[in-house]
Each structure stands twice: as structure tokens, then as C-alpha cells.
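Q: Provided below for reference: sequence and predicted model.
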Amino acid sequence: MSRRLVLVFAALVFGWVGRVDAHRPIFSDQPGTDPQTAVPVSDPDVSQVIYRELTDAGPQLWLTLTVAGPQELYVQLGLPALERFRSFRPQVLVVGPGLPDIAAPVTLPEGTGAVVFSTQDVAEPRFFHEPFTRTDSWILGSWTVSLPQAGRYYVVACDPSGQRGKLWLAVGRKERFSVTDWLSMGEWTRRIRAFHETDQPASPSRSQDIPASDRSAPQERRPRQPREGTEWCNVWIPHANNEDLPRVLLVGDSITQQYYGHVAAALEGKAHCAYLTTSWSVCNPAFRTQLEVILSQYDFAAIHFNNGLHGFGYTEPQYEQALKETLTWLAGHCPPGRLIVANSTPIRPGPERAATNDRIRRRNEIVAALAAAMDLLLNDLHTPMTGQGESYSDDYHFVDAARRIQAAQVVQHITETLAP
């Protein structure tokens, strides 16, 4: 078996481990309905999630955490994908010392301020299928808050409009699991599936031996994702057992795969260059799982990211929301200032392809706006290829001379990023 096949197989196996690590569940007897009964979070850097239902008796969910100094806090809010919660739009607040003094929708502890994140404008939450527990969620938003000083902070979920329902609230990005956690995984999975009201077993079972009259009614199938004729994913991690040089990751599609060889050659002796190339759009919930397979196994000094030429079955608003979620998450997996975002190359010019090129331009505008808003480095691969009809080997791909131009820009951005 080739080294590449072994690596991909291992990544797929251990990648599910990385996927489970994404959020360590918090099961607590604390009511968590006010600051006095807030559920403690031991390490706000570690990715953790709590599952609760807002009720008339407990209309707020409070988490509490303590930081030793200024730091950033990552927060994510989601709902179980159940039809009765489709219009549920709770708010998230981060409360603590040094935050703005505002008129908050909850009573704040003395000496604290707050930052409020509304989800009322989220028309289409991002659907997410968690493959290990086989549960479905709608993600309403992800945010990063700068905690300005040492002290005790709170993360609060509530709905000032009075709507009630189930939600989950997550903090932290680092994936960390103990042996004891793994021993608890079966019970955790059962409780998470019960919260999501998922009746189907999470692992293979002998359900065919159970009389049909005793089986639970199946849940509605999760939304079907737009598909292409052939879907694929390639992973290449050279020098996987060697830490003598910084490791960089190129994330992209077949365009990335074609210029990768020139990039790796130019970076030889300076960095080990890996790639993950795929046909899946950033809008496909499984795309995140592909990334987690790699990022749960390796640390990267820089990440060069592109995704935009696939998934035209998704709308541009869906693309913008999914891209923002992914870039926010990716920024927590590489050193500050070392996430490079590339826009997409045009396809071969021609009237029959004008509509697709228009969509590529609109997606590139989204990329540029997000890069500016998130203070990310932008690599413009689109402009040098525009109008270069002779540079194409087919409608999407380029001859080697054009690939070298793209590779040179990628190398320049990575080299500048890695410079002391």
C-alpha cells in the first residue's frame, strides 16, 4: 500500500476522533439560570458545548469562566434541527469587566458590561450534520470576543422576545480529550441524541430484529446537499514525521492541486508543504469535517485557503455565511496573521460561460470583504488570469505557464507570512 493511501486511510479513521473532539460536552447539575447559578467552564480555550432548553422557569442560560488576562473568546450558538425551532432566534451575550456599558436584555452583575450578538437577521441557519453522534443542527452564528482584562466573565443565551426552545452554546476552539472522556463517550452520545430527539441508533445495531411495531418513527431526512457528477478529496502530507521545518497547508480544489508542485518545489528547505484539495464546497457541512481530519493531526505555521469554484448549487448568501464560519474557525488553527485567503480564478472566457464567471466575481467580492473585515491576508489569483484565453488547457484549468504564475503568488504570500 502506498504511503499516500496509508496516510489518507489513517486520516479518515483518526479524523472521526478529531470530529468528536470538536466540542467536549458539558453536563452539569448547575441550573445556569442566572449569574449565581452559572455553569462553570474550566478552560475557555478548550472547545466545549452545553445543551439546554430555555423555559418559562429558566429563560436564560449562563456560563461562567475566569481568565488571567486579556484574551480572545470564541463562542458559537446552535439549535437542534427540529421543525418547531426553525424560527427560534435566541441572543448571545458576553458579560464581564471592561466590556461596554449597555442596556442589556438581562440583569448584569455589578461592575460588568456586555457585548450582544443578535441572530434575528439569520434567515437561513447553516445546517450541520455531526457524523459521530449522527445528529443535525442549525448553526445561528459564531463570534470572537476580545476579553479586555483579567476577571470573571459570563456567556449568556436568552430570547428577550419570550420564545422558548432548545439550544446549544459552545465556547473555545482547542480540541482536547482525556482517557476518562473517551470512556464516557457512549453515555455522552446517548444524551446528545436524546437532546436532539434523534430516535435512530447512533451506531450499527440489530434494528432489523426489532418488530416494526416497536420501532420509533424515523426522523425526517436531513436536507440533501447539491451534488456534482463526481466528488473527490485528496490529502498529501509529506515529511509527516519530520518537524525540522514549519509546515504549511494549501486548501483548495483542482486549481490548487495543479500549482501545488511548483509551490512545494519553491518552498523546499524552507517549509514542508501539504495540501487538502476537494470538490466539496465550503457550504457542504462535510467540508468542515475534511478540514478537521487534517487539523486534528497536524499543526500548521500557515494556511493558504481557497474555495469558490465548486458548489454553484448554493446561493451567494449561503456561500458568504459558510465561508465566514469556516474562516473564523480556521483562524483558531494557525498563528495570528498567517491565514491567507485566495480568491478564485476565472473560467475560460466566452459567452456561454459568462454567467458562471459573473458568479465567480460575486464570490470573490465576498472573499475580499470578509478578508478585510477579519484582517486576513488576501491573495488575488483572479486578476492575473482574467482575459487570458490562451492560458487555459480546458474550461477551468490552466497550462503550466499560468500555473507557475499562480504558484509564484502563493509562494510570495507564504514566504512573507513566515518571515520573522
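A: Received it, and whenever you're ready, just let me know what you need. Residues are numbered from 1 along each chain as shown.

Q: only C-alpha atoms for contact and neighbour calcs from this point on.
A: Will do.

Q: now the strand ranked longest in the chain, how far from the chain's geometric center?
A: Counting residues, the longest strand found in the chain (DSSP state E) is strand 135-147. Here the centre of strand 135-147 is set off from its chain's centre by 9 Å, with CA atoms, centre = their mean, to the nearest Å.

Q: What residues sit buried inside the helix or strand just after that strand?
A: Per DSSP states H and E, the first helix or strand lying C-terminal to strand 135-147 is strand 151-158. Neighbour counts over strand 151-158 (16 or more other CA atoms under 10 Å) mark 153, 154, 155, 156, 157, 158 as buried.

Q: In addition, the following structure is provided for comparison:
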Amino acid sequence: MKKTLILVSLLIVFASSAFSHIPFFLTPEDFVEGYLVKEIDLSQIYYYIFSSAEKIRFVFEGTCLLQNISTVGQQFHMLFGVPKEADNMKSTADFRPNLTFYGPDREVLEDFFLESAEPEIMYEFFGDTYSYLYVRHDSELTKEGIYSVEIEAEGSGRAWITFGKKERFTVAQIAAVPRWIREMRAFHYQTGLAKWEKYGLGIVGIIGTTLIILVFF
């Protein structure tokens, strides 16, 4: 029993350290009434493909849904980017949706003007992908109520947005990591294995040998 607990703990630590965001791949049906983000401080990333000019809306409450604890004073963390084009593709840097952050009274807390923004090239190790990072935002929630983030695109394209920094994974989520990698790479116009999957067999072998020793010896 003790060895099993050690094995599970090691798997959780490894997956958590390697994979920082819980991914969600959304569709238009998810935004009929706005997409509710239940834990805004939990590290999570949302992927969306705009098929045409449209607006999507994320909402979250300024009071904890589960424990009824006020989040006033809590830090709000958000990143927004566009997957970088693959080789032999037209640049995706021109896809720059409008992004607006609203407070509980529908007041504009920040309106991000991306047309003239100089993007940061962001590399994500686990999926082995690159993105144009346009927004890196941190602020403090000052009121209770419903906050929202709206993204409006004038045409087709792909974009992702992240919220939160707290990392927490379930066993089921850890088991889904291989599928997540394939979906993430496809979203970023990539195919095949990530670099670490190609060249990390030695590391995986060492980890596997260590786990076998812990379980059986």
C-alpha cells in the first residue's frame, strides 16, 4: 500500500510539474449564455477556433462558488495569445481579436488594444508549440459580483486564453495528458510528436526504472 501511494504521488508530481494548465477545447455551443469559469484562480487554458466574425464571453463570480468566500482582494491572472503559424503557412500574427475585461457593474476595467501591440513569442515546452502572446495581465478583484472577459473577432482564426496560477490535477486529468498533447499540437498547426517525446526516451526509461524499483523492491 505504501509503495502504491509513493508511485501515485510521483506520477502526480511529474505530471503537475510538466503540464501547467488544464486545457479546454471549446465550441460555439459553450457560449450560448457565456462560459462560466468556476475557479478563476485555477490554472487553466481555453482554446477556441473562430470560424467567422463573432464574440465569445467568459464570466466568473467575485464570490467563491463552493465555499461562499469573498474573493475581493484576490489576484486575477490572465494571458491571451494566438498560435503561431507553422512552416510554409501565412503568418497568423494579423489575427488580433478585441479583448475587454469588465467589472461587476459592466464597467470596463481594461480594454486591450492589440492592433499596435508587439507580440511576445511564447514557447510551450510540453506541447512543443509557439504562440504570439499579446496580453499578460495581473490585477486585483475589488468587488463582489459577476466579472467577464469578452473576445470579439472580425474574422476567422484561432486564439487561446488562460486564467489563474494555482496548479491542481486529478488522476483522470493526468491520464488524459497524452490526448491533450495531440489536441494542443493540432490547434497550433503541428503534427507528430513533441521534441521531448522524441528525445526524452532515456529520461522516461530512468523514471520507469525508478518506479519499478519503488513498487517491487
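A: Yep, it's here. Computed from a prediction, not measured in an experiment: that's the story for all the values here.

Q: Report the contact partners of the residue positioned nearest the centre of structure 2.
A: By CA atoms, centre = their mean, structure 2 has its centre lying nearest to residue 45, at 1.6 Å. With CA atoms under 8 Å, 6 or more residues apart in numbering as the criterion, the residues that contact residue 45 of structure 2 are 21, 22, 23, 24, 160, 161, 162, 163.

Q: Then residue 115 of structure 2?
A: So residue 115 of structure 2 contacts residue 96 (CA under 8 Å, 6+ apart).

Q: any idea which helix or strand carries it?
A: Under the assignment given by DSSP H and E, residue 115 of structure 2 is not contained in any helix or strand.

Q: What of residue 289 of structure 1?
A: With secondary structure defined by DSSP H and E, residue 289 of structure 1 is part of helix 285-295.

Q: any idea which helix or strand comes after that helix?
A: Next along from helix 285-295 of structure 1, by DSSP H and E: strand 302-305.

Q: Packing partners of that next one?
A: strand 247-252, strand 339-342, helix 400-418 (3 or more CA pairs under 8 Å, 6 or more residues apart in numbering; DSSP states H and E).

Q: still on that earlier bit, which ones among the contacts of residue 45 of structure 2 map onto strands?
A: Assigned to strands by DSSP E, the following of these qualify: 22, 23, 24, 160, 161, 162, 163.

Q: For the first one, which non-adjacent residue is spatially closest?
A: What it means is residue 22 of structure 2. Distance criterion CA to CA, 6 or more residues apart in numbering; nearest residue to residue 22 of structure 2, sequence neighbours excluded, is residue 44 at 4.4 Å.

Q: Alignment lookup: that neighbour to structure 1.
A: By TM-score structural alignment, residue 44 of structure 2 lines up with residue 48 in structure 1.

Q: residue boundaries of the helices in structure 2?
A: Using DSSP state H, the helices of structure 2 run over 2-18, 171-175, 177-187, 195-199, 201-216.

Q: which of these sits most buried?
A: helix 177-187 (a mean of 16; mean count of other CA atoms under 10 Å).

Q: what does that helix correspond to over in structure 1?
A: Under TM-score structural alignment, the match for helix 177-187 of structure 2 is residues 185-195.

Q: Now that stretch on structure 2. Mean distance?
A: In the superposition with structure 2, the average deviation recorded for stretch 185-195 of structure 1 is 1.1 Å (mean CA distance after the TM-score superposition for structure 1).

Q: Not counting its own residues, what contacts that stretch?
A: Residues contacting stretch 185-195 of structure 1 (CA under 8 Å, 6+ apart): 25, 51, 80, 133, 134, 135, 199, 202.

Q: quick one: the helix holding residue 289 of structure 1 aligns where in structure 2?
A: Under TM-score structural alignment, there's no match for helix 285-295 of structure 1.

Q: re earlier: quick check: of the contacts of stretch 185-195 of structure 1, which has the highest neighbour count?
A: residue 80 (26 neighbours; other CA atoms under 10 Å).

Q: Residue in structure 2 paired with it?
A: Match for residue 80 of structure 1 (TM-score structural alignment): residue 83.

Q: Residue 112 is in contact with residue 93 of structure 1, correct?
A: No: assessed by CA atoms under 8 Å, residue 93 of structure 1 is found out of contact with residue 112, at 11.9 Å.

Q: Name the residue in those two with the higher neighbour count.
A: More neighbours surround residue 93 than the other of residue 93 of structure 1 and residue 112, with 21 against 17 (other CA under 10 Å).

Q: and that one, how far is that from residue 169 of structure 1?
A: 11 Å (CA to CA, to the nearest Å).

Q: how close does the corresponding residue of structure 1 for residue 125 of structure 2 get to residue 36 of structure 1?
A: Per TM-score structural alignment, the equivalent position to residue 125 of structure 2 in structure 1 is residue 131. With the distance defined as CA to CA, residue 131 of structure 1 ends up 36 Å from residue 36 of structure 1.

Q: How about residue 285 of structure 1?
A: As defined by CA to CA, residue 285 of structure 1 lies at a distance of 37 Å from residue 36 of structure 1.

Q: cool, and residue 328 of structure 1?
A: Using CA to CA, we find residue 328 of structure 1 at a distance of 31 Å from residue 36 of structure 1.

Q: Which one's more surrounded, the two?
A: The neighbour comparison of residue 328 of structure 1 against residue 36 (other CA under 10 Å) goes to residue 328, with 17 against 12.

Q: pretty sure the more buried one is in a helix, no?
A: Yes: counting by DSSP: H, G, I helix; E, B strand; the rest coil, residue 328 of structure 1 is part of a helix.

Q: residues touching it, list them.
A: Residue 328 of structure 1 touches 142, 143, 144, counting by CA under 8 Å, 6+ apart.

Q: again, 10 Å this time
A: Each residue near residue 328 of structure 1 by CA atoms under 10 Å, 6 or more residues apart in numbering is listed here: 74, 142, 143, 144, 322, 370, 374.

Q: out of those, what pair is the most spread apart?
A: Within the contacts of residue 328 of structure 1, two members stand farthest from each other by CA to CA: 74 and 370, at 17.6 Å.

Q: Surely residue 55 of structure 2 touches residue 156?
A: No: Residue 55 of structure 2 lies out of contact with residue 156 (CA atoms under 10 Å); the separation is 11.4 Å.

Q: Please say which of these two ends up with more neighbours.
A: Between residue 55 of structure 2 and residue 156, counting by other CA under 10 Å, residue 55 is the more crowded of the two (16 against 13).
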